[in-house]
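Novice: I need the structure of the sequence given here:
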Amino acid sequence: MAWDTDSFPAHQIRMFVGDGRALEAPDQSYDILFSNSVIEHVGTWEDQQAFADEARRVRKDLWIQTPAYECRIEPHYVGFYIHRFPKKWQKALIRWITLRGWIHRPTQAQVDDEVNSIRLLTREEVATLFPDCEILTERMLGLIPKSYIAFRKARD
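Specialist: Reported below is the predicted structural model:
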């Protein structure tokens, strides 16, 4: 669902569709960049680096959240430790040992596409991608890392 700018003209929100790895925007052109659970879907480590570089380039402040690789539960499939298996095993097991597999019964092609399109990040990787940001850890039950947030408040 797209944002309907005509219905909310006072908000002055512009929406555009583009590739987060190569944004068509000048440097520092936005006051804030907000991304919730996107960077793990952009592809390879190199794609994630490009996404992070673009986010840091076009923003003044940013908030980028991503699920934690270290979490015991993989959030896309709701399965214990499934993301720690080799991709070949994930593709074979997701339909049979995860909540998503039991409820939604994805086809093997859907499972293959999802497994190939998700790359969860460790805390160290998030810190590497966002060296000028504070890295916050959201925890489950107060103990287990659930997600990481790269946060930056620009100094004006």
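Novice: from here on, just use CA atoms for contacts and neighbour counts.
Specialist: Noted.
Novice: mind naming the longest helix for this structure?
Specialist: Criterion DSSP state H: the longest helix present in the chain is helix 45-58.
Novice: now the other sequence, so there's something to compare against:
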Amino acid sequence: MTSLALPKDDTAREDAVYRNAFRRRRFAAFLALVDDVVRERGRCRVLDLGGGVSYWLGLEQAWRDRPVHVTLVNLASEPVPDGRFESLAGDACSLPDYPDDAFDIVHSNSVIEHVGSWSNKKRMAAEVRRLAPRYFVQTPNYWFPIEPHFRTPAIHWLPRPWQRRLVMRSALGFHPRAESLDEADRILADASLLDGREMAELFPDGRILRERFCGLTKSLIAIR
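Specialist: Presented below is the predicted three-dimensional model:
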């Protein structure tokens, strides 16, 4: 695995700035792929699985001068601001309407951990590898001590009864407080994090970059 070294964050800064610092550095690595394609083809067609217009507009300054067209695929489509974007409803695990290598790059940021079972993760990875000769797939690392969706230390390492107790006691991270065991299980099933070995299994033809914070691997990025 390759290390993608990132600067240590100043913990006094607000959390949004912290996230954006990582996002900007990560996006710069993605743009290196884009630039390779532009040199070869004069333009770049990106398929973003699970991304939104707000993500791309938030980073617009970094890519707006490049000839890039972004097709966004989510469970529901959304309005797009201009012709650089197309937004479609679809399933990241199955996109049969697109032929092999229909795009130049597949991009996906913090999505593959949300598609459910290991079988679904394999299906999504197969689609990523099929739909473009290059890809850039990021996911949080299971072994990082802070679970990013709950913003809670070690909750993803606890037995399920303890996890339920925590999510039923208070709102955590992006999730509201669960009102029942059923709701607790739905919240807990929203994301299942991957480790480096699993990412290497899903993307055997790519490199696995390690995004580090304070010496620990915060995220994993499969890149080809």
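Novice: helices or strands next to the longest helix of structure 1 in the packing?
Specialist: Helix 45-58 of structure 1 is packed against strand 30-36, helix 123-129, with contacts defined by 3 or more Cα pairs under 8 Å, 6 or more residues apart in numbering; DSSP states H and E.
Novice: and of those, who's closest to residue 145 of structure 1?
Specialist: helix 123-129 (9.1 Å; Cα to Cα).
Novice: list the buried ones in the closest one?
Specialist: Residues 123, 126-127, 129 are the ones in helix 123-129 of structure 1 that count as buried (16 or more other Cα atoms under 10 Å).
Novice: equivalent analysis for stretch 133-147 of structure 1, please.
Specialist: For stretch 133-147 of structure 1, by 16+ other Cα under 10 Å, it's 133, 135, 137-138, 145-147.
Novice: quickly find the element holding the closest residue to residue 95 of structure 1 other than its chain neighbours.
Specialist: In space, residue 95 of structure 1 comes closest to residue 101 once its chain neighbours are excluded; the distance is 3.9 Å by Cα to Cα, 6 or more residues apart in numbering. Remark: residue 101 of structure 1 resides in helix 99-104, with elements defined by DSSP states H and E.
Novice: hmm, who's touching that helix?
Specialist: 76-79, 94-96 (Cα atoms under 8 Å, 6 or more residues apart in numbering).
Novice: again, only this time at 10 Å
Specialist: 75-80, 93-96, 105-107, 111 (Cα atoms under 10 Å, 6 or more residues apart in numbering).
Novice: what about residue 222 of structure 2, which SS state?
Specialist: strand (DSSP: H, G, I helix; E, B strand; the rest coil).
Novice: who's in contact with residue 148 of structure 2?
Specialist: 110, 140-142, 156, 173-174, 191, 193, 218 are the contacts of residue 148 of structure 2 under Cα under 10 Å, 6+ apart.
Novice: counterpart of it in structure 1?
Specialist: The equivalent of residue 148 of structure 2 in structure 1 is residue 75 (alignment by TM-score structural alignment).
Novice: what are the boundaries of the strands in structure 2?
Specialist: For structure 2, applying DSSP state E gives strands covering 2-4, 44-49, 68-74, 85-89, 105-109, 134-140, 146-147, 152-153, 207-213, 216-223.
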